[in-house]
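Asker: Here is a sequence with its predicted model. Questions after.
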Amino acid sequence: MVGRTIGHVRFNEPGQWAFSFEPGVGIGVECPWRLLQGGSVAISSEDHSQQYGLPAPLDVAEVATNLLSLHLVTHVDVREGTADLIIDFGDALRLEIIPMSSGYESWGVTTPSGFYVFAQGGGQLSGYRAGA
């Protein structure tokens, strides 16, 4: 992911988020996530469709795409024991994907080479190559 940009963020009902990186890397997310800007929460999955006194409900996918698409990924880390996925976009932005289940898969990364990595329940990682 390092050196790539986000092409788009999508919300797929009933509860999966898709982060597409250019070219050819994707993350499917079925747990909470948040986008930090300057160390503070700019937007999160919990904000989707909330109105908060605004003229219209928030389209979090659009807001996240607009914020992230202008920045390159500079660093990626997975926290040992929790499988929190932390993606830094320079000094300005950080995407934190935060597994909350001890039993369900929380997120999965697909790569152009056909390698898949999944965060299993309880914070474990599992990976495989398609066709292997």
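Answerer: Arrived safely, thanks for sending.
Asker: CA atoms for contacts and neighbours, from now on please.
Answerer: Noted.
Asker: List the contacts of the closest residue to residue 48 other than its chain neighbours.
Answerer: Leaving aside its sequence neighbours, residue 48 sits nearest to residue 60 (C-alpha to C-alpha, 6 or more residues apart in numbering; 5.0 Å). Residues counted as contacts of residue 60 (C-alpha atoms under 8 Å, 6 or more residues apart in numbering) are 43-45, 47-49.
Asker: this is the other structure I want to compare:
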Amino acid sequence: MMDSLDWLAKHQLELVLHREHDWVFTFDGQAQLLVSCLWRLLEAGRIRFASQDDGQWFGLPASIDAAAELNSRIGHRAIELVMLRDQTLDLELQFDTGHVLQVIPDSSGYEAWEVLKADMFFSALGGGDLAYFGSPMAND
């Protein structure tokens, strides 16, 4: 069974969309990351903004559009390193810009995120188990 997401390295982020209950990160090569939990973007090692900041004003002239911010900072940039923490399934994508996207499961019962590509499907299950469905593929 393939339980690693290392194949995501070298893929470029094409678009981020915020739907009603989740976030969709679309990568080249028809790969997608669907996030239903907390995520945050690190810039120079500090939290730049997080999913919960979307729509907040924080005294700014306009509310934060987190999808637009992500698209401008890491859109069309390549992932250099993928890290997946055992047991908690915290997912970290390090981009060639130096930005780091951290996806942090925040429920012991609900699926936190899913990664899809071709005939592969990975799901971060509640409680920290990783489900995998599909057939192994050659590195691309």
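Answerer: Happy to help now that I have it. Source: prediction; values computed, not measured.
Asker: one step back: most neighbours out of the contacts of residue 60 of the first structure, which is it?
Answerer: Neighbour counts for those, by other C-alpha atoms under 10 Å, peak at residue 45, which reaches 22 neighbours.
Asker: What is the burial count for residue 26 of the first structure?
Answerer: Residue 26 of the first structure has 22 nearby residues by other C-alpha under 10 Å.
Asker: returning to that earlier point: map the residue nearest to residue 48 of the first structure across to the second structure for me.
Answerer: Aligned counterpart of residue 60 of the first structure in the second structure: residue 66 (TM-score structural alignment).
Asker: those strands in the second structure, which residues are they?
Answerer: Per DSSP state E, the second structure carries strands over the ranges 13-18, 23-27, 31-35, 38-43, 46-50, 79-84, 91-95, 100-104, 113-117, 120-124, 130-134.
Asker: how close does the corresponding residue of the second structure for residue 40 of the first structure sit to residue 120 of the second structure?
Answerer: Aligning on TM-score structural alignment places residue 40 of the first structure opposite residue 46 in the second structure. The gap separating residue 46 of the second structure from residue 120 of the second structure is 33 Å, by C-alpha to C-alpha, to the nearest Å.
Asker: More neighbours: which of the two?
Answerer: Between residue 46 of the second structure and residue 120, counting by other C-alpha under 10 Å, residue 120 is the more crowded of the two (15 against 11).
Asker: how about that one, what's its match in the first structure?
Answerer: Match for residue 120 of the second structure (TM-score structural alignment): residue 115.
Asker: and the closest residue to residue 91 of the first structure other than its chain neighbours, how far is that from residue 95 of the first structure?
Answerer: In space, and not counting its chain neighbours, residue 91 of the first structure is closest to residue 38: 7.7 Å by C-alpha to C-alpha, 6+ apart. Using C-alpha to C-alpha, we find residue 38 of the first structure at a distance of 12 Å from residue 95 of the first structure.
Asker: and the corresponding residue of the second structure for residue 77 of the first structure, how many residues sit next to it?
Answerer: Alignment note (TM-score structural alignment): residue 77 of the first structure maps to residue 83 of the second structure. When counting by other C-alpha under 10 Å, one arrives at 16 neighbours for residue 83 of the second structure.
Asker: and if you look at residue 108 of the second structure?
Answerer: Residue 108 of the second structure: 13 neighbours (other C-alpha under 10 Å).
Asker: which residues touch residue 97 of the first structure?
Answerer: Here residue 97 of the first structure is in contact with 29, 31-34, 84-86, 107 (C-alpha under 8 Å, 6+ apart).
Asker: Hmm, residue 42 of the second structure is touching residue 99, no?
Answerer: Yes - between residue 42 of the second structure and residue 99 there is a contact under C-alpha atoms under 8 Å: 5.6 Å.
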